[in-house]
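Chemist: one predicted model, sequence on top.
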Amino acid sequence: MAQKYRIYINQKVILITESVPKHPEKYEPLEQQSFDLKTLYPKVVNNNDRSYYYVLCDNAKAFLKQVIKSVTLIEAAGGLVKNGKGDYLFIFRNGKWDIPKGKLEKGEKPRAGAVREVEEECGISIGECGKKIVNTYHVYTLKGEVVLKKTHWYKMKYKGKEKLKPQIEEGITEVRWLNKREINMVTDNTFPSIMDVLLKRDLLEDIPAPLSE
């Protein structure tokens, strides 16, 4: 199977792929040889006519590694938590639904960081951290520098009965358990990278075309 990775810039996506997308008319092709994330970033941000781009390459994983090396990398981790009722844990932060996550501390392993962030942001104790779901990538500017954030996502289980407590100082105003039928509320107002996590866990009924590539 051809490999593919998505890098997000705001609500826009750059698809790194080993095969032409199923819906190429939605995408603007980018040249692999001249690809430079630092110069591409402002062009993508300021282009109001295009939201999807793709880079066709022989080895998507190797190309992604090259891209990561070309900019400052920030690593983060988070968890999609499921309770005994089959509900999933979501947070409402800065006007959007999200999944608890945060930057790794110096020397911290992604799995440990994911558990810490969930516990800090939601006020509960995680009993079990499972397998990796996916890594997501998004680009933004920090103090005028183009940086790439890699977020490690893990499956988690919760069996306790603690009261949810949002970490207000991190901009979180609500923490809620949602069942599969209620997840539409999240997908109507969330980030593209969160859609990637939900897609990997088969929690999306209607998959947007670019995500289905």
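Modeler: Looks like it arrived, so ask away. In this text the structure is predicted, and so the values were computed from the model without any measurement.
Chemist: drop to CA atoms for contacts and neighbour counts, all remaining ones
Modeler: Noted.
Chemist: and the residue located most distally from the centre of the chain, how close does it get to residue 69?
Modeler: Distance to the chain centre peaks in the chain at residue 161, reaching 27.8 Å (criterion: C-alpha atoms, centre = their mean). For residue 161, the distance to residue 69 equals 43 Å [C-alpha to C-alpha, to the nearest Å].
Chemist: another structure for you, compare them:
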Amino acid sequence: MYEVFVNESPLILTNERPKKAKENLFELDGDSIMQAIGLLSKKKLKKAYLYHPDGDKILKLFMHKIPVIVAGGGLVVNPKGKVLFIKRNGKWDLPKGKVDKGETIESAAIREVEEETGVTGLTIDRFLKTTYHVFKRNGEYRLKQTHWFVMSTAYDGKLVAEKSEGIVKVRWKGPKKIKKALQNSYMNIKILFDDTSLFDQNS
């Protein structure tokens, strides 16, 4: 099962037919996918399911039906256990961006964190999670597949928001401020913090 967010509402890719999901259950074909995305985007459905019997192929088939942009991002932690956040479009987010041609996802994730925040000396500790969301550009729906990594750095210099990318603030946040920031964030960011072992040092 995979969760793809469309305007903050979940589009669930599943190989099991939900028992109570008649009006929001769609087959995995081009027309049905676009219908489901359109209804979620307009908030006419709170949740939708895309069904295909083969769970191993479902994501690959979905990604064949919609243009995909691959991105890398970082959940960056400093020695004090604080996490690096950016503010863009009125919401708190984590730094991320598109993978350039010929670039590894890991390199892209580090580059984007550096460009968007001014933070350097980054080390990737481990892969965290892959998230998915649909957005519209030039009248066409696209899927952003973001690969997230837990990173660490001892950087304690100036934070520099990349204003050309619409970033207005960059902040280190401890547990209480993280909790508050997540109230004004995105579902794909909130689910990254479900791994509470990340913050054992903060408790």
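Modeler: Sure, I can see it. Just so it is clear, the structure is predicted and the values come from calculations on it, not from any experiment.
Chemist: related to what we said a few turns ago, so where does the residue farthest from the centre of structure 1 fall, helix or strand?
Modeler: According to DSSP states H and E, residue 161 of structure 1 maps onto no helix or strand at all.
Chemist: now do the contacts for it.
Modeler: Applying C-alpha atoms under 8 Å, 6 or more residues apart in numbering, we find residue 161 of structure 1 in contact with no residue.
Chemist: can you give me the helices for structure 2?
Modeler: For structure 2, the helices defined by DSSP state H cover 30-41, 58-64, 105-117, 175-182, 187-190.
Chemist: and the ones you listed, which is most packed in?
Modeler: Mean neighbour count (mean count of other C-alpha atoms under 10 Å) peaks for helix 105-117 among the helices of structure 2, with a mean of 21.
Chemist: residues in structure 1 aligned with that helix?
Modeler: Helix 105-117 of structure 2 corresponds to residues 110-122 in structure 1, going by TM-score structural alignment.
Chemist: and the matching stretch, how far from structure 2 on average?
Modeler: Superposing on structure 2 and averaging over aligned pairs (mean C-alpha distance after the TM-score superposition for structure 1), stretch 110-122 of structure 1 comes out at 0.4 Å.
Chemist: hmm, who's touching that stretch?
Modeler: By C-alpha under 8 Å, 6+ apart, the residues outside stretch 110-122 of structure 1 that reach it are 76-79, 91, 100-105, 124-126, 129, 152-154, 164-167, 170, 172, 175.
Chemist: now do stretch 29-42 of structure 1
Modeler: 9, 53-57, 67, 70-71, 139, 146.
Chemist: by neighbour count, which of the residues you listed wins?
Modeler: Ranked by neighbour count (other C-alpha atoms under 10 Å), those have residue 54 at the top, with 26 neighbours.
Chemist: where's that one relative to residue 79 of structure 1, distance?
Modeler: In terms of C-alpha to C-alpha, residue 54 of structure 1 sits 28 Å off from residue 79 of structure 1.
Chemist: check residue 108 of structure 1 too.
Modeler: Using C-alpha to C-alpha, we find residue 108 of structure 1 at a distance of 15 Å from residue 79 of structure 1.
Chemist: residue 35 of structure 1 too?
Modeler: Here the distance between residue 35 of structure 1 and residue 79 of structure 1 works out to 32 Å (C-alpha to C-alpha).
Chemist: try residue 65 of structure 1
Modeler: From residue 65 of structure 1 to residue 79 of structure 1 the distance is 24 Å (C-alpha to C-alpha).
Chemist: please apply the same query to residue 189 of structure 1.
Modeler: Residue 189 of structure 1 sits 19 Å away from residue 79 of structure 1, going by C-alpha to C-alpha.
Chemist: ok, residue 185 of structure 1 next?
Modeler: 19 Å.
Chemist: next: residue 135 of structure 1.
Modeler: From residue 135 of structure 1 to residue 79 of structure 1 the distance is 11 Å (C-alpha to C-alpha).
Chemist: pull up the overlap in contacts between the two.
Modeler: Common neighbours of residue 135 of structure 1 and residue 79 (C-alpha under 8 Å, 6+ apart) are residue 153.
Chemist: ok, these two, which is more surrounded?
Modeler: Between residue 135 of structure 1 and residue 79, residue 79 has the larger neighbour count (other C-alpha under 10 Å), namely 31 against 17.
Chemist: let me see the contact set for the counterpart of residue 187 of structure 2 in structure 1.
Modeler: If you follow residue 187 of structure 2 across to structure 1 using TM-score structural alignment, you land on residue 192. When contacts are counted by C-alpha under 8 Å, 6+ apart, residue 192 of structure 1 touches 8, 11.
Chemist: likewise residue 105 of structure 1?
Modeler: Counting by C-alpha under 8 Å, 6+ apart, residue 105 of structure 1 touches residue 113.
Chemist: go again using 10 Å as the cut-off
Modeler: Residues near residue 105 of structure 1 by C-alpha atoms under 10 Å, 6 or more residues apart in numbering: 75-76, 112-113.
Chemist: for the residues you listed, which two are the farthest from each other?
Modeler: 75 and 112 (12.7 Å; C-alpha to C-alpha).
Chemist: quick check: neighbours shared by these two?
Modeler: Shared contacts of residue 75 of structure 1 and residue 112 (C-alpha under 10 Å, 6+ apart): 104-105.
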